[in-house]
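Engineer: predicted model and sequence follow; I will ask about them next.
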Amino acid sequence: MAQATRHDAWQAGDSYDLYMGRWSRQIAPRFLDWLDPPKGLDWLEVGCGTGALSAAILARCNPASLVSIDPSEGFLAKARANVPDRRVEFVQGDAQVLSVQSGSKDMVVSALVLNFIPDKDKALAEMQRVARDGATIGFYVWDYPGGGVEFMRAFWTAATALDPAAIDLAEDKRFPFCTPDGLTALANSAGLVSVDWTQIEMPAVFEDFDDYWRPFTLGAGPAPGYCLSLEPHARQRLLEKLRDSLPRGEDGSIPMKTRAWAVRAKVG
């Protein structure tokens, strides 16, 4: 496995929810508000994870149908538990080869996953294939290059100060296209039309240092995977460096922010 991807362990749904899922759930409704779709449409979600966007679609958009696809059975099991709604069908599948009928969807969306798909052009081509003429395709990713996930940026800043080689694992280096220009260029090159983008920003406040640190010890994702790979003494050094460097509120909380870039476009 490549050095830069060896810690991309995205199987444990419970661990992911503690690490990223709680922030994903805050972003999803704002993305849908921006899309502002009519009710009663046929939806496909590509890369549903533990169901944050699925739940928001069901709660806000009253879809006629929703198929949510993910390659990880661990994530799908957690999504089914998180979203016990008969209107959604959770299916194992690959974004690059969608097992969905051509021209069958009005809305095709993807949340916080496009950067992890090896062949993004193929994934966007598949999204267009399953979409009806005039359908909307929308997706969003974290602003990795701009440090938009502040708690993640703080982790890698501390990690690379202790281990310079860790910089190769950081998301800002691995996913430089996660900017408005990079994302719109990707959509344009895929042949989508009426391409538009927006910024979605939310607070990410941790109750205390343990609330911040514990998700990094659970192994779900690049930073937690790296953390678990460390020898105990090295992990303790990283803990101490973070504990000494993070911002603190008067109540001991750790106030941070998350920012994502969202794109919407039409199938011509």
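Structural biologist: Happy to help now that I have it.

Engineer: only C-alpha atoms for contact and neighbour calcs from this point on.
Structural biologist: Will do.

Engineer: show me the contacts for G221.
Structural biologist: By Cα atoms under 8 Å, 6 or more residues apart in numbering, the contact list for G221 reads H7, D8, A9, W10, Y16.

Engineer: how does it look with 10 Å?
Structural biologist: Neighbouring residues of G221 by Cα atoms under 10 Å, 6 or more residues apart in numbering: 5-12, 15-16, 19-20, 215, 227.

Engineer: with E126 instead?
Structural biologist: E126 sits in contact with A95, Q96, V97, L98, S99, V100, S102, K120, where contact means Cα under 10 Å, 6+ apart.

Engineer: where do the helices sit along the chain?
Structural biologist: 13-16, 22-35, 52-61, 73-82, 120-130, 150-162, 171-174, 180-189, 209-213, 222-229, 232-245 (DSSP state H).

Engineer: ok, second structure coming up, stack it against the first:
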Amino acid sequence: MHAGGPADVWAEGDAYERYMGRWSRRVAEVFVARLGEPAALRWLDVGCGTGALTGAVASRCRPRTALGLDRSAEFVRAARSAAAPGPARFAVADASALPLRDAVFDAVVSGLALNFLEPPGTAVAEAARVVRPGGLVAAYVWDYADGMALLRRFWDAATALDPAAAALDEGRRFTLCRPGPLRDLWSGAGLVEVTVAPIEVPTVFARFEDLWQPFLSGQGPAPGYVAALAPEDRERLRTRLAASLPVRPDGSVALAARAWAVRGRRPAGAER
């Protein structure tokens, strides 16, 4: 994932893992399992971040090759250090101009990155270019508007205290992250058999501090917003967010996260 806006800082792998990586890995496992592709394929993961999706492909799909690409050198380093022994490889590259030949992969996937790519249509066209005729192009993004409870609660609390925070709210900014726009994006790249489906996973925090601390990392739109606040405003936000959450008797906070998964295929016999 990459910078996509004024506070979209994605650079430090460990901070991302604490903030979103633990949940993105759960979504990646479900996403890959649903794809149902055969073994021995050549896979490409575009915008691989810290390697959650590439790792799921490597462990579940018995790939011939699994290459993860990201524009962030720090994320690529984190992905390499976390990868289990096997076919997964990682490199720095721009999703909008892939340094790859046409039709060299059987499947191209992307996890939680598409909305940070500018413009996203170029990245999808590049994915369609490097996949073979009949090959799979699939991705997933958070349902920022309604289904990602952690961020929805955060931005509702932030905008109640500071209406200007609405400009950074991913639910308002990333209108792409809905079934209709995702379907149109895939169809616009010439892909066929396009479908969109939800993936839902639980996000349970041991206590409020387990939820709050990652917001202090500065990684991503919401943590970037928190980092820019004066200490007293940060504490006001912390207090308001804590009061808005469903806390269990043991102190844990149980929320849920939904992603939208889109998939399609390059038409068989399509040549470029």
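Structural biologist: It's in. The shown structure was predicted, so the numbers you read here are calculated from the model rather than taken from an experiment.

Engineer: quick check: TM-score for this pair?
Structural biologist: Comparison of the two superposed chains (TM-score structural alignment, normalised by the length of the first structure) gives a TM-score of 0.97, and 264 aligned residues with a Cα RMSD of 1.0 Å.

Engineer: coming back round to it: buried ones only from the contacts of E126 of the first structure, please, as a PyMOL command.
Structural biologist: Those of the contacts of E126 of the first structure that count as buried under 16 or more other Cα atoms under 10 Å are selected in PyMOL with:
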select buried, resi 95+96+98+100+120
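
Engineer: between the contacts of G221 of the first structure, which is closest to R129 of the first structure?
Structural biologist: W10 (26.7 Å; Cα to Cα).

Engineer: adding neighbour count and distance to E240 of the first structure, write the contacts of G221 of the first structure out as TSV.
Structural biologist: Listed next are the contacts of G221 of the first structure as TSV, based on neighbours: other Cα atoms under 10 Å; distance: Cα to Cα, whole Å:
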residue	neighbour count	distance to E240 of the first structure
T5	15	26
R6	13	25
H7	21	22
D8	17	24
A9	15	25
W10	18	26
Q11	20	28
A12	20	26
S15	20	22
Y16	24	23
Y19	25	19
M20	15	22
P215	19	16
C227	23	13
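
Engineer: what's the neighbour count on the closest residue to F205 of the second structure other than its chain neighbours?
Structural biologist: Distances taken as Cα to Cα, 6 or more residues apart in numbering put V253 closest to F205 of the second structure, at 5.0 Å, once the chain neighbours are dropped. Other residues within reach of V253 of the second structure, judged by other Cα atoms under 10 Å, total 20.

Engineer: list the contacts for the corresponding residue of the first structure for V253 of the second structure?
Structural biologist: Under the alignment (TM-score structural alignment), V253 of the second structure maps onto I254 of the first structure. Contacts here follow Cα under 10 Å, 6+ apart; on that basis I254 of the first structure touches F151, A204, V205, F206, E207, D208, F209, D211, Y212, L246, P247, R248.

Engineer: R243 of the first structure versus the fourth one, what's the distance?
Structural biologist: Read that as F206 of the first structure. Distance of F206 of the first structure to R243 of the first structure, computed by Cα to Cα, to the nearest Å: 13 Å.

Engineer: how many neighbours does T160 of the first structure have?
Structural biologist: 16.

Engineer: might you report the residue contacts of the nearest residue to it once chain neighbours are set aside?
Structural biologist: Excluding its sequence neighbours, the residue lying closest to T160 of the first structure (Cα to Cα, 6+ apart) is A166, at 5.2 Å. If you count contacts by Cα under 10 Å, 6+ apart, A166 of the first structure has them with A4, W156, T157, A158, A159, T160, A223, Y226.

Engineer: so which of those persist in the second structure?
Structural biologist: Retained contacts for those in the second structure, judged by both residues aligned by TM-score structural alignment, their matches' Cα atoms under 10 Å, are W156, T157, A158, A159, T160, A223, Y226.

Engineer: reformat those as a markdown table; add distance to D70 of the first structure.
Structural biologist: Output for those, formatted as a markdown table (distance: Cα to Cα, whole Å):
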| residue | distance to D70 of the first structure |
| --- | --- |
| W156 | 27 |
| T157 | 31 |
| A158 | 32 |
| A159 | 30 |
| T160 | 32 |
| A223 | 21 |
| Y226 | 24 |
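
Engineer: out of those, which is nearest to P180 of the first structure?
Structural biologist: W156 (22.9 Å).

Engineer: what distance do you get for the residue nearest to the closest one when sequence neighbours are not counted to S229 of the first structure?
Structural biologist: Nearest non-adjacent residue to W156 of the first structure, counting by Cα to Cα, 6+ apart: A170, 6.3 Å away. Using Cα to Cα, A170 of the first structure is found at 15 Å from S229 of the first structure.
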